[in-house]
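Chemist: Mind looking at a prediction? Sequence and model below.
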Amino acid sequence: MRISFDWLKQLIHIDKDAEEVGALLTGAGLEVEGIETFDVVQGGLEGIVIGEVLTCAPHPDADRLRVTTVDIGTGTPSHIVCGAPNVAAGQKVVVATVNSTLYPAGGEPFKIKKSKIRGEVSEGMICAEDEIGIGTSHAGIMVLDTDLPNGTPAAGFFGLGSDKVFEIGLTPNRADAASHYGVARDLQALTDAKAIMPSVGDFKVSNTSRPIAVEVENTEACPRYAGVTVSGLKVGPSPEWMQKRLRAIGLSPINNVVDVTNYVLHELGQPLHAFDADKIKGNRIIVRTVAGGSAFRTLDGVERKLQETDLMICDAEGPMAIGGVFGGEESGVSAGTTSIFIESAYFSPDWVRRTGMGHGLKTDASFRFERGTDPNMVIYALKRAALLMQEVAGGEVSSDIVDVYPAPIPHHEVKLSIERAHMLIGQHIGTERIKAILTDLGIEVTGETDAHLSLSVPPFKVDVTREADVVEEILRIYGFNNIGMSENLSTTYLAKFPKPYAENVTETISNYIADNGFHEIITNSITNSNHYRPAGEAEVAGLVRVINYNSEDLDVLRKSMVFSGLEVLRRNINRRQRDLKLFELGKVYEQLGDGSTKESRRLALYMAGNVSAESWKQPSGKASFHDLAGVVQNVLRKLNAGDFEVQPLQPNSYMRQGIAYTKNGTVVAELGPLDAGVTRFMEVKEQVWYAELNWDYLLKKYKDNLVAGELPKFPEVRRDLSLVLDKNVTFDQIRHIAFRTERKLLQDMNVFDVYEGDKIAAGKKAYAISFTLLDRQQTLTDKVIDSTMSRLMQQFEKQLGALIRK
């Protein structure tokens, strides 16, 4: 995006040079990728000055040449040989001084040197208008009518001063800054200057002789449509000042009508379109869609096949323009146009984006519409355009403004925590400074308490919808460079907060998993629908599809974390990195039966290959179910979310066996081996152990209260049991029975050996379990210990059919 500094200074009066302004904008997120000098004429008339001819005499050796002396303000007259027939003493002329470069109209540039012409010294050149590139006449030198001092730069006399142009790398989220006024609004917040909107106070309706009726059939695609008629105008070239500004930002002037629409677009960010009012059939505009496959010829002379999702601006007989994207050839402004209808509208970004991609069209208008324009700028921009049109093309407003806006787009209401803002900023900047920044950016403070600000965010701030977005706005204006390091390092994990911040919990768990040798990955939420097809149509039906996808491989939002992780595993394994432990915290999406979409966060862990690197100290074994289960159990324990039931995994599309942790019927985590069919389909040749945790649920259940107590005064006692059980009995079942049987003395249980083999009956397994007992009031006696262990053995025998090995 190109922004003219001269144009910008008409909207905000700042006493900084272009380099300083560029640095300010870059610091605020509008990265200035370069600052160019724009000259209305090539070279900017540098080294070309106004001079006065003091003497003029015939050249002694050439009949058509004159030898002159010219005062160019240096104190010493310059000797210049001139071949123009109209040169004479006493004239004010344009002089190209020695070492200046001329860029003649239609010719190659050349440098002026001190030379001898037929034996006479020549120290410059007296110029005709074509020789300095401001015209085409070569009839003679320019003779100026001016009292300016000799030596005055000619660029100032002709009003052809250079401009500085910023090349800004506009990110997609900054639609609010896609105009000169949008940039000025940021500068308003960055400096003490105030941005000034161009005045539209002189707008008035002269008569209503050319009304154009408007009907909007598709208000989803076009929430607001407005227009007004200007009649009696004359199409022709724009004035030089307007052409200069348009050229500075890379646009070629066309005519005064089209130039005004482009001017307002780049000034205010509101795209406009001008229709020849005499070509609007039935004096009626209908905003609607048309049948797919219909032919339509656009302004560039190309015939296009319309899509059913293209929003068209139609008259009583048919389409005139593709809404928000491109005008039609037949309804465009021509040299014979005398009346125009100016369109100013707010089109849905989704509709414009889909249409632009479908036709491969990218215009200045669609660039802004598909990112989101300001629906509240529609009428203002319309008035601004009508006034400019009258100024540069004559005519008068010949209709009332028509404005179809059935459902006004509301502001976003955001509640900002002052404490939260300061924590995210990393520094206390004060409530008043926060309010000043927000007000300068156009965000209204509607309410205030000691702890919170109630904010009304206008719709032109399309990317500001949450508290974090507001803090980002504050921080980019306050300045990242202004956030200093505190004198004392501090941390929040020892402090007590009423409600823990999700980011802190996430960081704690991520650090724990990473400390256990896992590498964090970040993958794309958009994936390939073909991954889900082997699971059947039911699985595919639940996918959330991307409407305007750029690649067949990226056409849906992921329903599971499985495939994005397998893609990473495949890439690493194919590069001989086979011992892998990975984790990712990301989002999954699902299309529900009622048409709504469910979005949730998941924590996924993957293990493949050996559990650790080879070492001379100890052998390295293959990763197993229990290696992953241990990490999952510790994550659940660190979240302090309570007890979970362990149940056999219900087979799904990715895992046929494993375990599930549940709480009150909700599946909290699932883990097990990924089905071999899934890994083969993804071309992963290793067995993959996988776990997926319901992160949203776990965050809700998270408790950060730490229970502390004094160390026990009496010793613990350990007793061991060997139980022979059916193979389908889990340790979790044994644990639940034990703690239900002995709630006071039993402190902990642990499995230290498991045996399956020919020493016991088929279908059986043996657990060696340790029990830790403690009485905090007194020393345990053998009688109490034996009684406790006896009751535990009785319950194991009764409920599990256990054989106690003595």
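Modeler: In hand now; what should we look at? Residues are numbered from 1 along each chain as shown.
Chemist: From here on, just use CA atoms for contacts and neighbour counts.
Modeler: Fine.
Chemist: Check whether Phe752 sits in a helix, strand or coil.
Modeler: Assigned with DSSP: H, G, I helix; E, B strand; the rest coil, Phe752 falls in the strand class.
Chemist: Contacts made by stretch 514-522 with the rest, please.
Modeler: Leu580, Lys581, Leu582, Phe583, Glu584, Leu585, Gly586 (Cα atoms under 8 Å, 6 or more residues apart in numbering).
Chemist: do that again at 6 Å, thanks
Modeler: Contact with stretch 514-522 is made by Lys581, Leu582, Phe583, Glu584, as judged by Cα atoms under 6 Å, 6 or more residues apart in numbering.
Chemist: one more structure, for comparison:
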Amino acid sequence: MKISLDWLRTLIPTDKPAEEIGKLLTGSGLEVEGIEELESVPGGLRGVVLGTVLTREKHPDADKLSVTTVDVGDGTIRQIVCGAPNVAAGQRVVVALDGAMLYPSEGEPFKIKKSKIRGLASEGMICAEDEIGLGQSHAGIMVLTTDQPNGTPAAEYFGLGSDAVLEIGLTPNRADAASHYGVARELRALLRQPCHLPDISGFHAPVTAAAPIAVTLEDAAAAPRYAGLLLENVQVGPSPEWLQRRLRSIGLSPINNVVDVTNFVLHELGQPLHAFDADQITGNQIRVKRATEGEKFTTLDGTERTLRAEDLVIADAHGTPMALAGVFGGKTSGVSEATTRVFLESAYFAPAVVRKTGQTHQLKTDASFRFERGTDPNMVLIGLKRAALLLQEVAGATVAAPIVDEYPAHIGHTAVRLRLPRVEKLVGQFIAPERIRQILTDLDILISEELTDEQLTTDNQQPTTTWILSVPPHKVDVTREADVIEEILRIYGYNHVALRPHNSASYLAQFPNPDPEIIRQNTARLLSGQGFSEIITNSITNSLYFEKEGEPDETLVRLLNFNSAELNVMRPSLLPSGLEVIRHNVNRRQRDLKLYEFGKTYRQKAGGQYEEHNKLVIYLTGNTAPETWQQKSDKSTYHQLAGAVQQVLASLGFPQPTSQPVQHPYLAGGLTLLAQNQPVAQLGAVSAQVLKRLDVSQPVWYAELDWDWLMRKYKNALVARELPKFPEVRRDLSLVVDKTITFDQLQQIARRTEKKLLQQVNVFDVYEGDNLGQGKKSYSVSFFLQDPAQTLTDQAIDSVMNRLIQQFEQQAGAVIRR
């Protein structure tokens, strides 16, 4: 949201600079994300002043040049060479001094420098209007009629003020600050200065009208308040410069004076308005009603939309929609150049109704932005009168009928109980009741009743003072005691809450369970530290990916209101969406990828129930690293993926998973890792069929971890141990076994055989050859032994190795190569 400081100062008088106002607003919860300086003329005419031509003589070496002396009020008479034919002694002129940067109406900016022109020094430039961006004329220099002294800044003479625009990151709960007046109210409390609404005392409406437009509320719950005003003799045309300048300052493009006024009031007061061409309202009646299911309606952008029964529309006497209430106007009923009669709408619509209509039709406007968050029902008539007065000023409009105001059920203030001791308890610091009262008053929160509980339960307990507060409806987020205390703390200032030297809690809680979000962040850091990049893909995807892979149709979670056949199902697997990311990158010659994603999968169970599962998936494709002169890059391998998965499992407290062959519909081989006999990860190569179907042109390694189970069984993997005092010993064995025997099987045999001294088992070579025999392979395995209590003797080491050899021979049929 953009707020013009110049505009803001018309509502609250303050001379504080933009930077200070930005800090104040940020400290109160309206975060100012940036401040942009706006100038009426590029460069702001800095270095350009008023001067007087004292003398003028012809240049000795150029017929069309004049040599002048100019007084610019600083006590130094400057010689300036000028080429204008109309320059003469005694003229008041505009002078650009040495160092000034000029932005002409046409052409590139240029800087004024002391120079020599045809041999004579020139210390500035006497300016024409096009040379300083004030017009198009270049017939001669500007000759002024003024009594202002020499040296007066030209920007001050021409009234070219500058403006600062605050970019506020408005949070959804601060609907009360979604306008210049809303921000002014905030500053009123922060600066202790009064702010005021625009003057609408000049508004007058006739008592009767010849052809009034009636308003019928057919759904008062969706439209609690609807007001309108008929204006005649409207002359649609361009807005005056001041109005266009206001809108441009906050990034809006002027359209015409009627539409510009509605936009102006919206951003000034936060009250959305809509202007109808009154001659297009059939039957001189406005009906605020729900739409008919399936009826067609063309909005201002020319798009034909199919309405739903829950959409709230503004219709004519026949029920034909003219606007989507609070969201967008219709094409046929809008203001055009031929419009002379305008019906001006100002309303309060239920936020949930507008939000649902906007989501259904994928429409977001400045009006719906405010209605969705909650506007102020008390601003309806103020905004309407303000717009009517502006239209009288800029479009010659006349008020043709009294205001129609349908308001069947008054929306009053909200009663909230505030216990003063509770303020100190939540803030952590005593705030004087007088200061609290002052803050509440500045925020338009009234104290309607004060209660004191005189019944003491102990001798030391103080009476509890309770205030019954009346919270205005524009404070849509203040409904509870805690909300009121937050309002008090915002204005009191978070920076004013002192940090105590010894913080303490009022009670002792149980040791908290591990925070899943922190564990997830730590895992993300672990993978990112290994060169993986995190991706986030859409939970909605194409059902064809899964139907063609044999996914049962009854398990797919299909969308009922999908807008695209390619986005019609909630994903039962993260793999296809990840492959889409890989395809996108590979097609753009980014082939070496290491990716991971945390996400949910969705399935439908028997009986129509649904289930969600959190997963962590990892992708590896392309080369391991860019090729350099020092070494060639190798292709990514399964073992690199397995290493990353095992590091993740180890960080979560599962350092030594077992394995079995993978059974996964999208993988063409790999392993399933088990912890506590539970499958926790599946990894392997994505099948060629799946890659072809998703048009991925290179092999992809994929791993999928059951994140929900890992979080339920998470163990703190940080274990502190004393550094070993005695050395470890390594022994190697070369084992010839059947090809069906995996290293994991050998590792499990070793760990079952020796549980005390065996610290690590590692395979450092695998060999297959005809000399081993058909169906055989050889593992070269290293064993690391260590006793924390003493140095191992040869006898103890040999005893362990002999038992390992015996078990390998018995359980795996291994032959030890000597």
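Modeler: That came through, no problem. Model, not experiment: these values are computed from the prediction.
Chemist: List just the nearest of the contacts of stretch 514-522 of structure 1 to Arg384 of structure 1.
Modeler: Ranked by distance to Arg384 of structure 1 (Cα to Cα), the contacts of stretch 514-522 of structure 1 are led by Glu584 at 51.6 Å.
Chemist: what packs against the helix or strand hosting that closest one?
Modeler: Taking DSSP states H and E as the definition, Glu584 of structure 1 sits inside strand 580-591. With contacts taken as 3 or more Cα pairs under 6 Å, 6 or more residues apart in numbering; DSSP states H and E, strand 580-591 of structure 1 sits against strand 519-520, strand 597-608.
Chemist: would Arg248 of structure 2 count as being in a strand?
Modeler: No: using three-state DSSP, the secondary structure at Arg248 of structure 2 is helix, not a strand.
Chemist: Please identify the helix or strand for the residue lying closest to it once chain neighbours are set aside.
Modeler: Spatially, and ignoring its direct neighbours in sequence, Arg248 of structure 2 is nearest to Pro254 (7.3 Å; Cα to Cα, 6 or more residues apart in numbering). If you go by DSSP H and E, Pro254 of structure 2 is not part of any helix or strand.
Chemist: And Pro254 of structure 2, how far from Val557 of structure 2?
Modeler: The gap separating Pro254 of structure 2 from Val557 of structure 2 is 47 Å, by Cα to Cα, to the nearest Å.
Chemist: who has more neighbours, these two?
Modeler: Val557 (23 against 19; other Cα atoms under 10 Å).
Chemist: Check whether that one really touches Asn568, as I assumed.
Modeler: No: under the criterion of Cα atoms under 6 Å, Val557 of structure 2 makes no contact with Asn568, lying 8.8 Å away.
Chemist: which residues of the stretch 401-550 of structure 2 fall in strands?
Modeler: 404-406, 414-419, 446-453, 464-471, 533-534, 540-541 (DSSP state E, counting those that start in this stretch).
Chemist: now those as CSV including mean neighbour count?
Modeler: Formatted as CSV, those follow (neighbours: other Cα atoms under 10 Å):
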stretch, mean neighbour count
strand 404-406, 18
strand 414-419, 18
strand 446-453, 13
strand 464-471, 18
strand 533-534, 16
strand 540-541, 21
